[in-house]
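**Q** no sequence for this one, just the structure:
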């Protein structure tokens, strides 16, 4: 049974990590695998009454791998901790099958209550580096937690959560494994969203101006509804948009023409 679990763990690591080139490399060089093997041993001791020995084995595992897993934590098959350093899994945490954690993840408690106080991760969950999943909450099957997110409430199955506190940015279930909890396409572009918001507000203002022009003059003016195009860098240099620049140039030419005409009239008189 233990050998079969070890085989499944090695196979899952090679499937999920493109840097794993052979089973021997995984056995010798992956602290996540070492931590889970030692956890199974410490858990065996814990549930047979040798609790101090179980905690000691867990402590030794933390020293050599940088991964702290309480002996009482429940962990399913094919569990993968990539890189490993800084991972903390609390006493009442429950982890399903095919779950992936990256370095710096904490599955922690938020109270001194002796009962269930750590999170439950269902099958296929991916938690990105530095994320904190805190309290007796449930992260649904296939959900993804982005790097450095702080999750304090239940997470529905198949969604992507990012931010502090974590919020849902996508509801999608993919069959393909996605490293670090989410792909670049999952993150919305904040600049694009801000530009879209500004354009929407400008459009609403222009519609209102057209309504007011129609009420005053019976029809909108010629300039109403046009959005001046800003040449890149103009805003930073404090320059005016093209439309205003053209209008200013036209006014300057008219002023010069009028001045020349006045000069000629003065000479003739």
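**A** The structure has been received and is ready for your questions. A quick note: this is a predicted structure, and the numbers were derived from the prediction, not measured.
**Q** only C-alpha atoms for contact and neighbour calcs from this point on.
**A** Fine.
**Q** sort out which residues of the helix or strand hosting residue 170 are buried, please.
**A** When elements are assigned from DSSP states H and E, residue 170 belongs to strand 167-171. Across strand 167-171, burial judged by 16 or more other C-alpha atoms under 10 Å covers 167, 170.
**Q** off-centre distance for that strand?
**A** Computed by C-alpha atoms, centre = their mean, to the nearest Å, the separation of strand 167-171 from the middle of its chain amounts to 9 Å.
**Q** could you do stretch 46-53 as well?
**A** On the basis of C-alpha atoms, centre = their mean, the separation between the geometric centre of stretch 46-53 and that of its chain is 39 Å.
**Q** again, but for stretch 19-37
**A** With C-alpha atoms, centre = their mean as the basis, stretch 19-37 stands 27 Å off its chain's centre.
**Q** which other residues reach that stretch?
**A** 6, 9-11, 13-14, 61-62, 64-65, 67, 69, 79-84 (C-alpha atoms under 8 Å, 6 or more residues apart in numbering).
**Q** quick one: end-to-end length of stretch 145-157, please.
**A** 11 Å (C-alpha to C-alpha, to the nearest Å).
**Q** ok, residue 185 to residue 178 distance?
**A** Looking at residue 185 against residue 178, where the rule is C-alpha to C-alpha, the gap reads 11 Å.
**Q** with neighbour numbers in mind, choose between the two.
**A** Set side by side, residue 185 and residue 178 show unequal neighbour counts under other C-alpha atoms under 10 Å, the larger going to residue 178 at 13 against 7.
**Q** list the contacts of the more buried one.
**A** With contacts defined as C-alpha under 8 Å, 6+ apart, residue 178 has no neighbours.
**Q** ok now stretch 3-12, how far from the chain's centre?
**A** From the chain centre to the centre of stretch 3-12 is a distance of 30 Å (C-alpha atoms, centre = their mean).
**Q** try stretch 111-118
**A** Its chain's C-alpha centre lies 28 Å from the corresponding centre of stretch 111-118 when counted by C-alpha atoms, centre = their mean.
**Q** residue ranges for the strands of the stretch 101-250 of the chain, please.
**A** Using DSSP state E, counting those that start in this stretch, the strands found in the stretch 101-250 of the chain span residues 106-108, 120-121, 126-127, 132-134, 138-139, 144-145, 150-151, 159-162, 167-171.
**Q** use this one as the comparison:
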């Protein structure tokens, strides 16, 4: 158990350059929220629902992170900062990173069907701050959800989702293979689809042609002045 804790703290340190030691990581609200969730989830599976909720409410008070006791969470989840909500039927894989103010929310329960209502995050997913991932969708392995994106459809493996409503961007293979990208958004790569870049290049080419034409017209306009000056 001690070795698993050390491995978990080291996984957090690999994704966050701020802490100077493992002891500092032990003070993180996300670490406390995950530890208390393990207790609440154990009680929930034992059908001790009131006690599970009691632990859940205590955790929310001290961490500002609300994880329903029924949520299934894999190894090495890192919740950076707080104000995150994870719903009852959410499933989270291994080595997932969630930044502040994220919601893994459910669909409208008024149809009377409980079932699967919340997202499934596969391994190595990164959810940027303020993102809303809603409904029983699947976010594929190594996918990234950018800050403040709203995702309501399945996300392919390795895709980066941005915007309202989130759309997938084309991510180069070398970016997809990176172990970790902070906030889920590759800051040194274009975040718009390639068609936009092609359009920009086209417009820049047209501007260059227009500039050349203007210079040619200026040269033609200056020729009579030069000739008149020579004759005089």
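**A** Now that the structure is in, tell me what you want to look at. Please read all numbers here as calculations on a predicted model, not as lab measurements.
**Q** the contacts of stretch 19-37 of the first structure in helices, which ones?
**A** With helices defined by DSSP state H, the entries of these inside them are 6, 9-11, 13-14, 61-62, 64-65.
**Q** can I get these in JSON lines with neighbour count and distance to residue 214 of the first structure?
**A** Shown next, in JSON lines, are these (neighbours: other C-alpha atoms under 10 Å; distance: C-alpha to C-alpha, whole Å):
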{"residue": "6", "neighbour count": "17", "distance to residue 214 of the first structure": "77"}
{"residue": "9", "neighbour count": "23", "distance to residue 214 of the first structure": "72"}
{"residue": "10", "neighbour count": "23", "distance to residue 214 of the first structure": "73"}
{"residue": "11", "neighbour count": "15", "distance to residue 214 of the first structure": "72"}
{"residue": "13", "neighbour count": "23", "distance to residue 214 of the first structure": "68"}
{"residue": "14", "neighbour count": "16", "distance to residue 214 of the first structure": "69"}
{"residue": "61", "neighbour count": "22", "distance to residue 214 of the first structure": "77"}
{"residue": "62", "neighbour count": "20", "distance to residue 214 of the first structure": "74"}
{"residue": "64", "neighbour count": "11", "distance to residue 214 of the first structure": "77"}
{"residue": "65", "neighbour count": "20", "distance to residue 214 of the first structure": "74"}
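**Q** quick one, what contacts the residue lying closest to residue 176 of the second structure once chain neighbours are set aside?
**A** Among residues not flanking residue 176 of the second structure along the chain, residue 158 sits closest, at 5.6 Å (C-alpha to C-alpha, 6 or more residues apart in numbering). By C-alpha under 8 Å, 6+ apart, residue 158 of the second structure lies in contact with 140-144, 171, 176.
**Q** and residue 158 of the second structure, how close does it get to residue 17 of the second structure?
**A** 24 Å.
**Q** trace residue 152 of the first structure over to the second structure, please.
**A** In the second structure, residue 152 of the first structure lines up with residue 152, judged by TM-score structural alignment.
**Q** which ones are touching its match?
**A** Residue 152 of the second structure makes contacts with 133-135, 137, 165-166, as judged by C-alpha under 8 Å, 6+ apart.
**Q** and in the first structure, which of those remain?
**A** When the contacts of residue 152 of the second structure are mapped onto the first structure through the alignment and contacts are counted by both residues aligned by TM-score structural alignment, their matches' C-alpha atoms under 8 Å, the preserved ones are 133-135, 137, 165-166.
**Q** who wins for most neighbours among those?
**A** Neighbours were tallied for each of these (criterion: other C-alpha under 10 Å), and the maximum of 29 neighbours falls on residue 133.
**Q** wait, what's in contact with that one?
**A** By C-alpha under 8 Å, 6+ apart, the contact set of residue 133 of the second structure is 102-105, 119, 150-152.
**Q** in a markdown table: the residues you listed, plus distance to residue 34 of the second structure.
**A** As requested, the contacts of residue 133 of the second structure are exported to a markdown table (distance: C-alpha to C-alpha, whole Å):
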| residue | distance to residue 34 of the second structure |
| --- | --- |
| 102 | 15 |
| 103 | 16 |
| 104 | 15 |
| 105 | 18 |
| 119 | 18 |
| 150 | 24 |
| 151 | 24 |
| 152 | 25 |
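**Q** and these, which is closest to residue 129 of the second structure?
**A** Closest approach between the contacts of residue 133 of the second structure and residue 129 of the second structure, by C-alpha to C-alpha: residue 102, at 5.9 Å.
**Q** that closest one - how many residues pack around it?
**A** Per other C-alpha under 10 Å, the neighbour tally for residue 102 of the second structure reads 24.
**Q** can you check residue 43 of the first structure too?
**A** Under the neighbour criterion other C-alpha under 10 Å, residue 43 of the first structure is assigned a count of 23.
**Q** show me what it lines up with in the second structure.
**A** So residue 43 of the first structure corresponds to residue 41, using TM-score structural alignment.
**Q** what residues of whatever helix or strand its match lives in count as buried?
**A** With elements delineated by DSSP H and E, residue 41 of the second structure resides in helix 29-45, which encompasses its position. Of all the residues in helix 29-45 of the second structure, those buried under the rule 16+ other C-alpha under 10 Å are 29-34, 36-38, 40-41, 43-44.
**Q** contact partners for the residue nearest to residue 53 of the first structure when sequence neighbours are not counted?
**A** Closest residue to residue 53 of the first structure in three dimensions, ignoring its sequence neighbours and counting by C-alpha to C-alpha, 6+ apart: residue 45, at 6.6 Å. Neighbour list for residue 45 of the first structure: 51, 53-54 [criterion: C-alpha under 8 Å, 6+ apart].
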